[in-house]
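Participant: no letters, just coordinates:
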């Protein structure tokens, strides 16, 4: 199993959670094709809206890929993003990323450049710390 972070606005992350899918990097298929059934994803929300709204810097959701199927949908005319089905963990609560102590990810002063990719792998160590933080135990 691998662990990932998807960088998505909270507004878009809530839509994904309501409909149990993940769409990353403006609908690109490549990042989703790197994943496998059972892989875990944490959704990091830098802002409440895409390129606007309140600054959050929170990990809002955790989910797991249901299968390996990447599919395309017509979201609106001319825009057909790729998606993958996931199951969201409804027991976890949002956590401010900088409040999760001991993350390898944020120990790197340039981790924001990694976040600009929109979707990237993290270590098992960081995944466990995020899970603990989202349970209120970290």
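Facilitator: Looks like it arrived, so ask away. Computed from a predicted structure; not experimentally measured.
Participant: CA atoms for contacts and neighbours, from now on please.
Facilitator: OK.
Participant: could you list every residue that touches residue 33?
Facilitator: Contact analysis of residue 33 by C-alpha atoms under 8 Å, 6 or more residues apart in numbering lists 68, 70.
Participant: for residue 124, see how far away it is.
Facilitator: In this view, residue 33 and residue 124 are 20 Å apart by C-alpha to C-alpha, to the nearest Å.
Participant: and for residue 24?
Facilitator: 21 Å.
Participant: comparing the two, which residue is more hemmed in?
Facilitator: Legend: neighbour count by other C-alpha atoms under 10 Å for residue 24 and residue 124, higher for residue 24 (21 against 14).
Participant: putting a second one here so we can go through both:
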């Protein structure tokens, strides 16, 4: 069964993941990588350009699908830190501002405190919520075609 996820990561980190065809969550925690499965869809939300620094982004910055295979450990920084990641295929999508979507998401029950929903590094969402993100990112057609295929 296909599941739909929102991952939260700095835009700079998302670009690295997209360029290298992988997905990583919760600073590379193995347990987070294990939550996703091949065929699952992921959209990254980026609050800022860097981790707790840089310009505000507050947008969805990537959308794609987890590829077959198990999570694997990978070097993350020059300092020798490693993290767990999954291979992913990212759609060519545009950045989508979160604000126009907030009143449409089924999981945001209090717009005044919408940020609390995005404090987790990875959380599941309903297909209808994910479809809103895909539409806002300009990939609704590609997502719809792929989303109808069961693995």
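Facilitator: Yep, it's here. Everything numeric in this text was worked out from a predicted model, so none of it was measured.
Participant: now the helices for the first structure?
Facilitator: For the first structure, the helices defined by DSSP state H occupy 10-19, 30-33, 104-107, 111-115, 124-134.
Participant: nearest to residue 77 of the first structure, out of those?
Facilitator: Residue 77 of the first structure sits nearest to helix 10-19 of all the helices of the first structure, at 18.5 Å, using C-alpha to C-alpha.
Participant: superpose on the second structure and give me the mean offset of that closest one.
Facilitator: Per the superposition on the second structure, helix 10-19 of the first structure and its aligned residues are separated by 0.4 Å on average (mean C-alpha distance after the TM-score superposition for the first structure).
Participant: what's that helix aligned against in the second structure?
Facilitator: The counterpart of helix 10-19 of the first structure in the second structure, using TM-score structural alignment, spans residues 11-20.
Participant: what sits up against the matching stretch?
Facilitator: Outside stretch 11-20 of the second structure, the residues that touch it by C-alpha under 8 Å, 6+ apart are 23-24, 44, 46-50, 57, 61-62, 89-90.
Participant: on that earlier part again, winner for burial among the helices of the first structure?
Facilitator: For the helices of the first structure, the largest average neighbour count (mean count of other C-alpha atoms under 10 Å) is found in helix 124-134, namely a mean of 18.
Participant: mean distance of that helix to its aligned residues in the second structure, please.
Facilitator: Average distance, helix 124-134 of the first structure versus aligned residues of the second structure after superposition (mean C-alpha distance after the TM-score superposition for the first structure): 0.8 Å.
Participant: so that helix matches what in the second structure?
Facilitator: Using TM-score structural alignment, helix 124-134 of the first structure lines up with residues 127-137 of the second structure.
Participant: what lies in contact with the matching stretch?
Facilitator: Contact with stretch 127-137 of the second structure is made by 3-5, 43, 60, 63, 93-96, 101, 104-106, 140, 143-144, as judged by C-alpha under 8 Å, 6+ apart.
Participant: what is the neighbour count of the residue nearest to residue 65 of the second structure when sequence neighbours are not counted?
Facilitator: In this structure, residue 65 of the second structure finds its nearest non-sequential neighbour in residue 41, 4.4 Å apart by C-alpha to C-alpha, 6 or more residues apart in numbering. Residues near residue 41 of the second structure, counting by other C-alpha under 10 Å, number 26.
Participant: residue 41 of the second structure against residue 2, yeah?
Facilitator: Yes. Between residue 41 of the second structure and residue 2 there is a contact at 7.4 Å, judged by C-alpha atoms under 8 Å.
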